[in-house]
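J.: Requesting a structural model of the entry that follows:
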Amino acid sequence: MSSFHDVSFPLSLAFGASGGPVRQTEIITLASGHEQRNTAQANSRRKYDAGVGIKNLGDMQILIAFFEARRGQLYSFRFRDPVDFTADNNIGIGDGQTTEFQLSKAYEDQAGSWQRMITKPVLGSLAMRLNAQSTTDFSIDYTTGLVTFDTAPANGVVISASFEFDVPVRFDIAHLNTSLEAFGAGGAVNIPLIEVLAHA
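T.: So this is what the prediction gives:
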């Protein structure tokens, strides 16, 4: 992701942010009343509103500086989902040859499952296990979420990962609409952010 700045949206402004996954589903209601449902997108895409965290003029100045440094919508950046920011699950099975494995998070219940690619793990948060045994014989690219083992895990070995992660997002507005309220307090209608999906 060449248009990515490896910096985080200011945590002081992110407090109280709302949002979550969006899934686009095309729903066609037939004359019989039955439905046909389809989706053109395999993955969900997250949207957030970070405007709640703007409490005063100082916060507004921090936001403007961050917005300008990202050139508005041009460069994406890290954002911590207020609810969904940890994972602890299997990410692959060894075959004796493969050394690289992509971090992911599993969402599943009795009826279905979905595997989400994670590309922005938090620095220092990753713990890897091979057949439930901790290992440190690996390296991690914190900008792609790609784990590389020093030696390929043996055939059938279950590879597990525990980590925290951020979401790569960009501003979903070209115009930062701000106002100066009474007693020098800053105000913003909304600060929409949208996830930037990585190429699979």
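
J.: alpha carbons only for contacts and neighbour counts from here, please
T.: OK.

J.: show me the residues around the residue nearest the centre of the chain that make contact.
T.: The chain has Val167 as the residue nearest its centroid, 2.0 Å off, counting by CA atoms, centre = their mean. Listed by CA atoms under 8 Å, 6 or more residues apart in numbering, the contact partners of Val167 are 78-81, 119-120, 195.

J.: for Leu74, same thing?
T.: Shown in contact with Leu74 (CA under 8 Å, 6+ apart): 3, 170.

J.: what secondary structure does it sit in?
T.: Under the three-state scheme (DSSP: H, G, I helix; E, B strand; the rest coil), Leu74 adopts coil.

J.: Equivalent analysis for Phe66, please.
T.: Put simply, Phe66 is helix when judged by three-state DSSP.

J.: this one as well, want them side by side:
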Amino acid sequence: MSNMVFPTLPGLAWNVARSPQWATRIQKAVSGKEFRSAWMSAPLYTFRLQYEVLREATAYQELQQLVAFYNNVRGSFDSFLYRDPNDNSVTAHSFGTGNGVQTAFQLVRSYGGNLEAVGQLNGAPSIYINGVLQATGYTISATGLVTFSVAPINAAALTWTGNYYYRCRFLQDTMELNEFMNSLWEAKKVEFIGSLTPNRI
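T.: Take a look at the predicted model:
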């Protein structure tokens, strides 16, 4: 599992596609009634990027950055971290309520009211109890689990501010790159699948 971060390159075109994906098993009885089983508790996301221009010249080396990154993770073999331009941070976001007993709480983020666990942090987040910044008295695991040394009191509001990544892997073991002018390249389809939830990819 790699912690390499997908490069930010200026030639990225619109539109960037991000599609939530679920897995449902559907069986039909003789009567025609359906029985459905959900195989996932949180979605995966398929990302599709398109680069209109990747400069190869020594002063830029955008093509080289993308190819080197792809080769370093060996196509779809290894995972990496991706910072979604529009979904990468929270401010004063709730991640639980104290009850005087529980000490461990998973960091989460809400997207339109849907909660997902956040497992890949970008930097150290700020943790608050009842709006007061906590400098000490807790640890944060590599999967976003906050463990307090003393259980927060009953009804204490737990919030966090910070940045996060998606953990992803490429969908294919081949990346098509086209040189449309001297030292100017394009990548019409760069696809990968990812998740906010830890231990998925």
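
J.: sorry, back to before: determine which two of the contacts of Val167 of the first structure are furthest apart.
T.: The two members of the contacts of Val167 of the first structure with the most space between them (CA to CA) are Asp81 and Thr119, at 13.9 Å.

J.: now, among the contacts of Val167 of the first structure, which is nearest to Glu100 of the first structure?
T.: Of those, the one sitting nearest to Glu100 of the first structure (CA to CA) turns out to be Thr119, at 13.6 Å.

J.: can you tell me how far the closest one sits from Gly187 of the first structure?
T.: Thr119 of the first structure is 33 Å from Gly187 of the first structure, where distance means CA to CA, to the nearest Å.

J.: what are the ranges of the helices in the first structure?
T.: For the first structure, the helices defined by DSSP state H cover 11-14, 57-69.

J.: can you put those in TSV and add mean neighbour count and distance to Gln97 of the first structure?
T.: Converted to TSV, these look like this (neighbours: other CA atoms under 10 Å; distance: least, CA to CA, whole Å):
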stretch	mean neighbour count	distance to Gln97 of the first structure
helix 11-14	16	41
helix 57-69	16	43
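
J.: Distance to Ile27 of the first structure added to the ones you listed, as TSV?
T.: Below are the helices of the first structure laid out as TSV (distance: least, CA to CA, whole Å):
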stretch	distance to Ile27 of the first structure
helix 11-14	34
helix 57-69	37
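
J.: For Ala106 of the first structure, find the nearest of those.
T.: Of the helices of the first structure, nearest to Ala106 of the first structure by CA to CA is helix 11-14, at 25.1 Å.

J.: In strands only, show me the contacts of Val167 of the first structure.
T.: 78-79, 195 (DSSP state E).

J.: Neighbour-wise, which one of those leads?
T.: With neighbours defined as other CA atoms under 10 Å, the most crowded of these is Phe79; it has 25 neighbours.

J.: tell me the contacts of it?
T.: 8-9, 166-169.

J.: what about it, distance to Thr98 of the first structure?
T.: 31 Å.

J.: Likewise for Gly184 of the first structure?
T.: The value you get for Gly184 of the first structure to Thr98 of the first structure, if CA to CA is used, is 58 Å.

J.: Comparing these two, which residue is more hemmed in?
T.: A count of neighbours by other CA under 10 Å puts Thr98 above the other of Gly184 of the first structure and Thr98, at 15 against 11.

J.: so what's the more buried one closest to, chain neighbours aside?
T.: Ala152 (5.4 Å; CA to CA, 6 or more residues apart in numbering).

J.: Map the one you found across to the second structure for me.
T.: By TM-score structural alignment, Ala152 of the first structure lines up with Ala151 in the second structure.

J.: So what's the residue count around its match?
T.: By the criterion of other CA under 10 Å, Ala151 of the second structure has 17 neighbours.

J.: Identify the residues contacting it.
T.: 98-103.

J.: Spell out for me the PyMOL command that would select the buried members of these.
T.: Of the contacts of Ala151 of the second structure, the buried ones go into a single PyMOL selection, burial set by 16 or more other CA atoms under 10 Å:
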select buried, resi 98+103
